[in-house]
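>>> using only what follows, build the 3D model:
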Amino acid sequence: MTKPIEKVRIDFSFRREVFFVIVGAMVGGVLMMLPDTIYGIISQGNYHTVWIIFGHVVGVYSQYTVLAGILIHFVTALSIGIVLGVFLYKTGLLEISKPVNGLLYGLFTATVVFLFWAIPVQQFILDPETSKTLVSMNPGLTEQQVLENIHKNLVIALVQSFIRNLIFGISLGLVSSYLTIKLGKRFRCPRCNISFSRIDLMNKHLSQIHSEKIPQIRIVILGGGFGGIEALKKLQRDFENEIQVDITIVNKDNFFLFTPMLHEVVSGMIETSHIAVPIRSFCKRARFIEAEVENIDTVKKIIYLKNRVIGGRTMQNRNGNNSSEQDVDPFNHFKICYDYLLFGLGGKTNYHGNEKLKQVTFSMKSLEDANLIRSHIISTLEQADILDNNNPTEYRRKRNLLRYVIVGGGFSGVETAGEINEFVRGCIKEFYHSIDISEIEIVLVNSGPKIIPEMDERLGAFALKELRKNGVNVLLSNRVHNIQRGSIVKTNESLFVHNTIDRSPLATYYSISKENDSIDETSLYVYLGDQDNISTYTVIWTAGVTTENVLESVTLGKDRKGRLLTNEFLQVGSSENVFAVGDCASIIDPQTGLPCPPTAQHAIRQGEIAGKNIASLVKYELTQKYTLLERFDYKTRGTMATVGKRKGVGVIFGIKILGIVAWFIWRTFYLNKIPSRAHKFRVIVDWTTDTIFGRDIARLKTPVELISRSSERI
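From the prediction side, this is the model:
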């Protein structure tokens, strides 16, 4: 059996195609007026009358009237082209890479413009101005005579208008179709899924890479966070048409997660998928692999990966117990090689050596975490709403359900506490009327004497004041020693769980009589010290970040926190071909002499520099032309945090800002950083919807619940 001939797939760029429609609209705007202009010149008439009328419509009565008329005509043509072009491409009605579709698009445009633009404008705007203009140009005529003449020749005028719009539409359609066919294509390889802007490069790629199999320089990026994506963009721009360079990006998820807005997913203000941008949408000149990194051999330059299909035998196992090996989807183990490697693996939640905390707390690092926390919080509200305050056992359980503990007073902890506080109180006011607002307690536990220590002391104090003002119980200089389920502290003849703090008016004491045999053994007990403990069903751990486990086996220089040590060029140790950025790297900030903070803006700049330096080294291999590597140097634009209730704190270019102004700038800044126009728009819609309609409390079942429910049916 002969192997079928592989066809090159042709992709089209939305941005280019809309630009081509704009060019087509401009050409159409010229051609639609050309017959009248030529006829006016030949007959020695006032061919510029129409431009004078257009100029008068916009209020220009001077020597620039004709110029203003021409300008307004082309601006109108341009606007119509953009609107119809975007509408057409977004709805997918036609693909104008085919001439026939371009012609149909032109006819569609001509009809729409004639019916919904030309006729109304002619009747209500142009006709009155036409009569005035013609009277001023011909003093022997009265305005009444001109209007009668216009109405008498209305049908002829409409036919002429339709013909002009037909010329405009057909010109727009055919020109934009031609340009799209010639210049708008990207040619995608059917084997390795990368694309080129020119067909000759695509053919060269197929011939040399897949037939002759010439060696390539392989660049691998591990991690699809801020640093990895920024480096990917830079490398793709530099090597868009270089077939000897192979770029691969590997990430455990198939999307880039915009983490600064993760806490807004918890509250339901933003839909889950709206801050998750598919990594493949960035990959024009690169390949993407969704996989976990198992091991890295930096001597042999081999990366060992694994992945598996989710939803097969794993989800079919419904017994609710530990699965046997045959009940679990097997991992697919494979490996890839590299010549240049960029570490951008990010980090994971730091439990400071007590991994048991992972079993009883929520983390705040992924979309799964945010969805689980949201589902859990709504579940606690649903359960608390039906408990009886007059029953001591049920009331005790109710108070534990309505107490939410966040551990860690950094950016993530403060923003999470503020968002959850606002969400829970809003839900109670709107939906859960059996719960009194005074029964809610949001507790933020921080081991240090102040929250957000990265910020100025005044800003941290403002954030603390706002949190407490909004009802958050902030415990400073309190370290969590342990968290256990179903434990209780014994003191003399009483069993009690209490929270002692004299700095907050929200401090509460919960006394449980020893004779009472209905202790809530299913709740968690957070141990802060000798007798300072908190009982709750919800603990969210945000107390620090550490490196991924895979870095433990990497035989490269690391600091005491396990992060890869880099030089000023972001190269790891003495390895010229290995770079690191983001949370997994220890990069010294030349401005402070200290390691860079794990922020998105630093990771973006690091990714840009790493991409430049890798590109410089690769170009040297290809051309033997040496380019100096660029040192990492970045002056932070500032730091910002939200604290709920449309309040925030921040430092922007050294200027301290507080309150609603900081909150607004936070939103504007991070909205601009979302690397997708579509996702930016969706987030804006989410914010608008939340402002108008409030939060949604629909709770989607978690995978564990779904499996458990399925097992009960068997």
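>>> okay, CA-based contacts and neighbour counts for the rest of this
OK.
>>> mind listing the strands for the stretch 351-500 of the chain?
Counting by DSSP state E, counting those that start in this stretch, the stretch 351-500 of the chain forms strands over residues 403-407, 441-445, 472-475, 482-485, 489-491, 494-498, given from the N-terminal end onward.
>>> what packs against the last one?
Using 3 or more CA pairs under 8 Å, 6 or more residues apart in numbering; DSSP states H and E, the elements in contact with strand 494-498 are strand 489-491, strand 509-513, strand 533-536.
>>> tell me the most buried of these?
Comparing the helices and strands packed on strand 494-498 on average neighbours per residue, with mean count of other CA atoms under 10 Å, the densest one is strand 533-536 at a mean of 25.
>>> what is that one packed up against?
Counting contacts by 3+ CA pairs under 8 Å, 6+ apart, strand 533-536 packs against helix 392-401, strand 403-407, strand 494-498, strand 524-527.
>>> quick check: next helix or strand after that strand?
Scanning forward in sequence from strand 533-536, with DSSP states H and E defining helices and strands, the next element found is strand 538-541.
>>> which one of the strands of the stretch 351-500 of the chain lies nearest to N203?
Across the strands of the stretch 351-500 of the chain, the minimum distance to N203, taken as CA to CA, is reached by strand 403-407, at 56.9 Å.
>>> second chain to compare with the first, below:
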Amino acid sequence: MAAAKSKSEPTRILVLGGGYVGLYTAYGLQKMLRANEASVTVVDPQPHMTYAPFLPEAAAGAIEPRHVVVPLRRVLKRCHVLTARVTKIENEKKSVTVEAADGHIEQLGYDILVVALGAVARILPIPGLVEQGIAFKTIGEAIYLRNHIMTKLDEAASTLDPELRKRLLTFTVVGGGFAGIEALAELEDMTRFAVENYYPNIKTSDIRWVLVEAAGRILPEVRETLGVYTVEQLEKRGIEVYLSTAAKSFENGHVVLSDGTEFDTDTIIWTAGVKANPVLANSDLPLDKRGRLEATAAMQVVGHPEVWTAGDNAAIPDLSRTEEDPTATCPPNAQHAVRQATLLAKNIIKVLRGGKPKDYFHKNLGAVASLGLHKGVADALNLKIKGFPAWLFHRAYHLKAMPTWNRRIRILFDWILGGLFRREVISLGQINNPKDEFARVSKS
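Purely as a prediction, here's the structure:
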């Protein structure tokens, strides 16, 4: 059982999740809390926050992977950071069950709870998906994917089997949202650059990139004309785009699509949507039909004012759209997470000191996506921006949103060095199986 709090002890604030919302909420609290006013504990399975919009550039070698993560303990010096995974929330008992890094189970008590567990990849019941698919949500997956793709180029350059070579050089992305399009564009740029400069026996025409999207358009966050423009730009680069097409099977790397198309591949990148963290289902808090916490516009869980939430796991009313659609909620994107987190810390402080929280209101300023080096699309401030200006806009916006000046400066220097000396495309495939060589030697 979680230990009861003594009246003389500071208010216990427990933050579940160390992503953007969790990090910035805890950071805001540690700056505003008075001495002995409250204690803040942050729980996350990873000791760092990952800025997801930079994952495609990290995977493609434009940014050093370590620079897109923020160490929690370095930034949250006045908070207690616990590396553990949340398994159960019992708000009636003011208790959260966690599994610590060493495997032991622990119950944590609290007075104020912040649920910022984010989202996880949405897995569909497609044969072979779990065995063959590679998600694109974490820095580990981004690093793995980069090394995986570069390893496939190395294998293709050395094989004498034409069918195997074709399979190795076929790369598939499933999902046409921001994550899928940006990952596809950056990684296609990387493979083309690598082949043109370092693989003389592979032609760029040998490489096959395929995008599969079940809906009739891509990038639903921008106006349809920009989605059409993006498809046109991808197809000009030789990328095959299948719209209104579902994946039926991935068994043994054999892709079967709903329109009858079939091909073999060793690389299936799965970005077909996200869902709220399934841990929420193992709680006594109210959920909407999509498994997100039902929240007020002030980011308090409905019926439980001591529980706060924001980000991808929260159904927060979108006050900028509720007049036209009373059920409208904020979409799960970085733009809202950034702004919700800042206000969330201020609201908790206000309530802690007897005040009233402020409702979250943010009119969507638009969206921007990178389509690889020097290419992008933006739908912002009622303007349609394409090409190089949109790409600059994308970099400027996300550099500003990246937490801490330390990381911003490091990323800026990555870009400068990349412009001067070209991107790094070396394969570090051994990092995916570091013990293989040791095991091989031990048997000789």
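>>> between the strands of the stretch 351-500 of structure 1, which one is nearest to I150 of structure 1?
Closest to I150 of structure 1 of these is strand 472-475 (CA to CA; 72.9 Å).
>>> so the closest one corresponds to what in structure 2?
When strand 472-475 of structure 1 is aligned against structure 2 using TM-score structural alignment, it corresponds to residues 239-242.
>>> tell me the buried residues in the matching stretch?
By neighbour count, and taking 16 or more other CA atoms under 10 Å as the criterion, the buried residues in stretch 239-242 of structure 2 are 239-242.
>>> looking at the residues you listed, which is nearest L219 of structure 2?
Nearest to L219 of structure 2, judged by CA to CA, of these is V241 at 13.0 Å.
>>> look up how far E294 of structure 2 lies from the closest one.
37 Å (CA to CA, to the nearest Å).
>>> how about I139 of structure 2?
Following CA to CA, the distance that separates I139 of structure 2 from E294 of structure 2 is 29 Å.
>>> how about E424 of structure 2?
As judged by CA to CA, E424 of structure 2 and E294 of structure 2 stand 45 Å apart.
>>> am I right that A291 of structure 1 is in contact with V250?
Yes - judged on CA atoms under 8 Å, A291 of structure 1 makes contact with V250 at a distance of 6.5 Å.
>>> which of these two has more neighbours?
Comparing A291 of structure 1 with V250 by other CA atoms under 10 Å, the one with more neighbours is V250, at 23 against 20.
>>> check which helix or strand covers the more buried one.
V250 of structure 1 belongs to strand 245-251, assigned by DSSP H and E.
>>> just tell me the aligned range of that strand in structure 2.
Counting by TM-score structural alignment, strand 245-251 of structure 1 corresponds to residues 38-44.
>>> and L628 of structure 1, that one's in a helix?
No - with DSSP: H, G, I helix; E, B strand; the rest coil as the criterion, L628 of structure 1 is located in coil rather than a helix.
>>> list the contacts for it?
Under the criterion of CA atoms under 8 Å, 6 or more residues apart in numbering, the neighbours of L628 of structure 1 are S616.
>>> that one matches what in structure 2?
Going residue by residue (TM-score structural alignment), L628 of structure 1 aligns to K356.
>>> corresponding residue for K346 of structure 2 in structure 1?
In structure 1, the residue matched to K346 of structure 2 (TM-score structural alignment) is K612.
>>> measure how the helix or strand hosting that match sits relative to strand 245-251, angle-wise.
Assigning secondary structure by DSSP H and E places K612 of structure 1 in helix 600-623. Using axes from the mean of the first three to the mean of the last three CA atoms, to 10 degrees, one finds that helix 600-623 of structure 1 and strand 245-251 are set 150 degrees apart in direction.
>>> show me where the stretch 201-350 of structure 1 has its strands.
Going by DSSP E, counting those that start in this stretch, the stretch 201-350 of structure 1 shows strands at 217-222, 245-251, 255-257, 276-278, 287-290, 292-297, 302-307, 332-337, 340-343, 347-349.
>>> hey, which of those strands is tucked in deepest?
Using mean count of other CA under 10 Å, the stretch among the strands of the stretch 201-350 of structure 1 with the greatest mean number of neighbours is strand 340-343 (a mean of 24).
>>> relative to structure 2, what is the average displacement of that strand?
Its aligned residues in structure 2 lie a mean 0.6 Å from strand 340-343 of structure 1 after superposition (mean CA distance after the TM-score superposition for structure 1).
>>> can you give me the stretch of structure 2 that that strand aligns onto?
Residues 112-115 of structure 2 are matched to strand 340-343 of structure 1 when aligned by TM-score structural alignment.
>>> also stretch 688-695 of structure 1?
Across structure 2, the stretch matching stretch 688-695 of structure 1 (TM-score structural alignment) is residues 416-423.
>>> what's the answer for stretch 656-663 of structure 1, then?
Mapped onto structure 2 using TM-score structural alignment, stretch 656-663 of structure 1 spans residues 384-391.
>>> how far apart are that stretch and its match in structure 1?
Aligned to structure 1 and superposed, stretch 384-391 of structure 2 gives a mean residue distance of 0.9 Å (mean CA distance after the TM-score superposition for structure 1).
>>> tell me where structure 2 has helices.
Per DSSP state H, structure 2 has helices spanning 20-32, 55-60, 72-75, 129-132, 139-158, 162-168, 178-198, 224-236, 334-352, 387-401, 405-421, 436-443. These are given in chain order.
>>> quick one: the third one aligns where in structure 1?
When you say that, I think you mean helix 72-75 of structure 2. Mapping helix 72-75 of structure 2 onto structure 1 (TM-score structural alignment) gives residues 279-282.
>>> buried residues of that stretch, list them for me.
Within stretch 279-282 of structure 1, the residues that qualify as buried by neighbour count (16+ other CA under 10 Å) are 279, 282.
>>> likewise for stretch 71-88 of structure 1?
Burial within stretch 71-88 of structure 1, assessed by neighbour count using 16+ other CA under 10 Å, is assigned to 72-74, 77-78, 80-82, 84-86, 88.
>>> can I get those in CSV including distance to V309 of structure 1?
Formatted as CSV, the entries for these read as follows, by distance: CA to CA, whole Å:
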residue, distance to V309 of structure 1
I72, 58
H73, 57
F74, 54
A77, 51
L78, 49
I80, 47
G81, 45
I82, 43
L84, 42
G85, 40
V86, 37
L88, 37
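>>> out of those, list just those in helices.
Members of the buried residues of stretch 71-88 of structure 1 lying in helices (criterion: DSSP H): 72-74, 77-78, 80-82, 84-86, 88.
>>> for these, which one is nearest R425 of structure 1?
The closest of those to R425 of structure 1 turns out to be V86 (CA to CA; 41.7 Å).
>>> what segments of the stretch 51-200 of structure 1 are strands?
Along the stretch 51-200 of structure 1, the stretches classed as strands by DSSP E, counting those that start in this stretch are 185-188, 195-196.
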